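Student: One predicted model, sequence on top.
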Amino acid sequence: MNLFDQFAPATLLNVPLTPLAMLFPWLLLPTPQLKWVHNRLQAFQNWLFMLFSKQLLLPLNTPAHKWAFLFASLLTLLLTTNLLGLLPYTFTPTTQLSINLGLAIPLWLTTVLAGFRNQLTHSIAHFLPEGTPTPLIPALILIETISLLIRPLALGVRLTANLTAGHLLIHLVSSAIPVIFLLSPTASVITFMILTLLVTLEIMVATIQAYVFVLLLSLYLQENT
């Protein structure tokens, strides 16, 4: 088997299962109910969303607060998808660059268009800092344009590279344990402990990368509101 077969999109009767893999985590979330007192899971979920929204939207202007629901939904999607992808016999859609770019490009483009609509002069001024010498104007405009256009690519590649690297490392270490066990049981136990630490680290990476993805989008929005 190819080492990268685990990142191939899952199919059933030649029908891709990626949309199902992205929709399934939403079924695990508790549905809000009209009750005076929520259970522990719903209370924890509400507290987590309120804490996240408060920390993320605090530096943003008031017009940007309408993005709170979108950012919370995006964080939930990325977080649940990344974490469920660590379970055996599962598929992680966010290891696909096409999926991540499909999320990053429209959201980034929306922040840019919002800036052009709300503050056209300020948004255009980003391409040429004040006080730039005349001979450097073409070069700076080109650099700022490339810097702006590369942002969605950086968003997608960062999420893809971190998750792919972690999955590959876990796969390599777990494949080596049975081979090492035949040579040295003690070494295989040590390798298994390392694998446990790697899985713990990958859980942290999956959580942090989901937050970083949304945080960078909020920073792009902050520049355009």
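Tutor: That came through fine.

Student: C-alpha from now on. contacts and neighbour counts both.
Tutor: Will do.

Student: buried ones in stretch 179-199?
Tutor: Going by neighbour count (16 or more other CA atoms under 10 Å), the buried part of stretch 179-199 is 188, 191, 192, 195, 198, 199.

Student: Could you double-check that the second one sits in contact with residue 177?
Tutor: Yes. Proximity of residue 191 to residue 177 meets the contact threshold set by CA atoms under 8 Å, at 6.5 Å.

Student: Now flag whichever of the buried residues of stretch 179-199 is closest to residue 63.
Tutor: residue 199 (40.0 Å; CA to CA).

Student: Please identify which helix or strand holds that closest one.
Tutor: Per DSSP states H and E, residue 199 falls inside helix 185-223.

Student: from the middle of its chain, how far away would that helix be?
Tutor: In terms of CA atoms, centre = their mean, to the nearest Å, the centre of helix 185-223 is set 11 Å apart from its chain centre.

Student: neighbours of residue 71, just the number please.
Tutor: The local packing of residue 71 (other CA atoms under 10 Å) involves 23 other residues.

Student: what sits against the residue nearest to it when sequence neighbours are not counted?
Tutor: Distances taken as CA to CA, 6 or more residues apart in numbering place residue 214 nearest to residue 71, at 6.4 Å, with adjacent residues excluded. Contact analysis of residue 214 by CA atoms under 8 Å, 6 or more residues apart in numbering lists 71, 74, 75.

Student: what about versus this one:
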Amino acid sequence: MNENLFTPFMTPTLLGLPAVVPIILFPTLLFPTSKHLISNRLITIQQNLIQLIMKQMMMIHNAKGQTWSLMLMSLIIFIATTNLLGLLPHSFTPTTQLSMNLAMAIPLWAGTVITGLRFKTKNSLAHFLPQGTPTPLIPMLVVIETISLFIQPMALAVRLTANITAGHLLMHLIGSATLALLTASFLATSLTLVLLVLLTILEMAVALIQAYVFTLLVSLYLHDNT
């Protein structure tokens, strides 16, 4: 058994070196590709899902915002596949690491802010001071809006980390309880096993939803700055 609850979240090593890079690159091998003119059913379903998600994600953007479509689709696919692979036994979920989520959130957030300052300077600066603000409250509101702006990437990363980590911890606790009750009570073991199966299904949904939420918030930040 694991030494503590947080052992599954430790970065695995391979020959003494961190194995994060091969783990991050592994999901790309799972997507089927075809070298022929006619694709099979699996590739067709995959393409239709990607087109559906892209349509829903890009319908609020103008021409300049739609140039980010490839990046946003790559982001949602990467996060979703990484979260789902982390549900497998003896696996590792990179999105449980706050440092990795910050490494995704900060550049994307900074890109949207820089885009807004470059192409919509007046509108971007106007967000720091709502119209009709009383004069004595202007300095305070500018400070509050500045803090809220810089806290956006932290909120993105912490939301993803907390949701994925909490689900994995709960699955670990219920799985340990199922093993502990295996020799004590068959009825209690059956109930906890059913609960574990239901929680696993829920976590599969959470893995997909959190990928969509993360990408959707980046898309909304981009929409506000284009």
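Tutor: Thanks, I have it. These numbers were taken from a predicted model, which means no experiment stands behind them.

Student: any chance of the contacts of residue 214 of structure 1 in CSV, plus distance to residue 144 of structure 1?
Tutor: Listed next are the contacts of residue 214 of structure 1 as CSV, based on distance: CA to CA, whole Å:
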residue, distance to residue 144 of structure 1
71, 26
74, 28
75, 28
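
Student: Map the residues you listed onto structure 2 and name those still in contact.
Tutor: Retained in structure 2: 71, 74, 75, out of those (criterion both residues aligned by TM-score structural alignment, their matches' CA atoms under 8 Å).

Student: Between the residues you listed, which sits nearest residue 16 of structure 1?
Tutor: Taking those together and measuring to residue 16 of structure 1 by CA to CA, the closest member is residue 74, at 21.9 Å.

Student: How many residues are close by that closest one?
Tutor: With other CA under 10 Å as criterion, residue 74 of structure 1 counts 16.

Student: residues touching residue 171 of structure 2, list them.
Tutor: So residue 171 of structure 2 contacts 196, 199, 200 (CA under 8 Å, 6+ apart).

Student: mind putting these in a markdown table, distance to residue 83 of structure 2 included?
Tutor: Converted to a markdown table, the contacts of residue 171 of structure 2 look like this (distance: CA to CA, whole Å):
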| residue | distance to residue 83 of structure 2 |
| --- | --- |
| 196 | 18 |
| 199 | 15 |
| 200 | 12 |
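
Student: Please identify which of those residues is nearest to residue 9 of structure 2.
Tutor: residue 200 (17.5 Å).

Student: Chain neighbours aside, what residue packs nearest to that closest one?
Tutor: Distance criterion CA to CA, 6+ apart; nearest residue to residue 200 of structure 2, sequence neighbours excluded, is residue 171 at 7.3 Å.

Student: Spell out, range by range, the strands that occur in structure 1.
Tutor: 11-12, 15-16 (DSSP state E).

Student: Just send these back as a markdown table, with mean neighbour count and distance to residue 225 of structure 1 too.
Tutor: Formatted as a markdown table, these follow (neighbours: other CA atoms under 10 Å; distance: least, CA to CA, whole Å):
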| stretch | mean neighbour count | distance to residue 225 of structure 1 |
| --- | --- | --- |
| strand 11-12 | 8 | 42 |
| strand 15-16 | 10 | 38 |
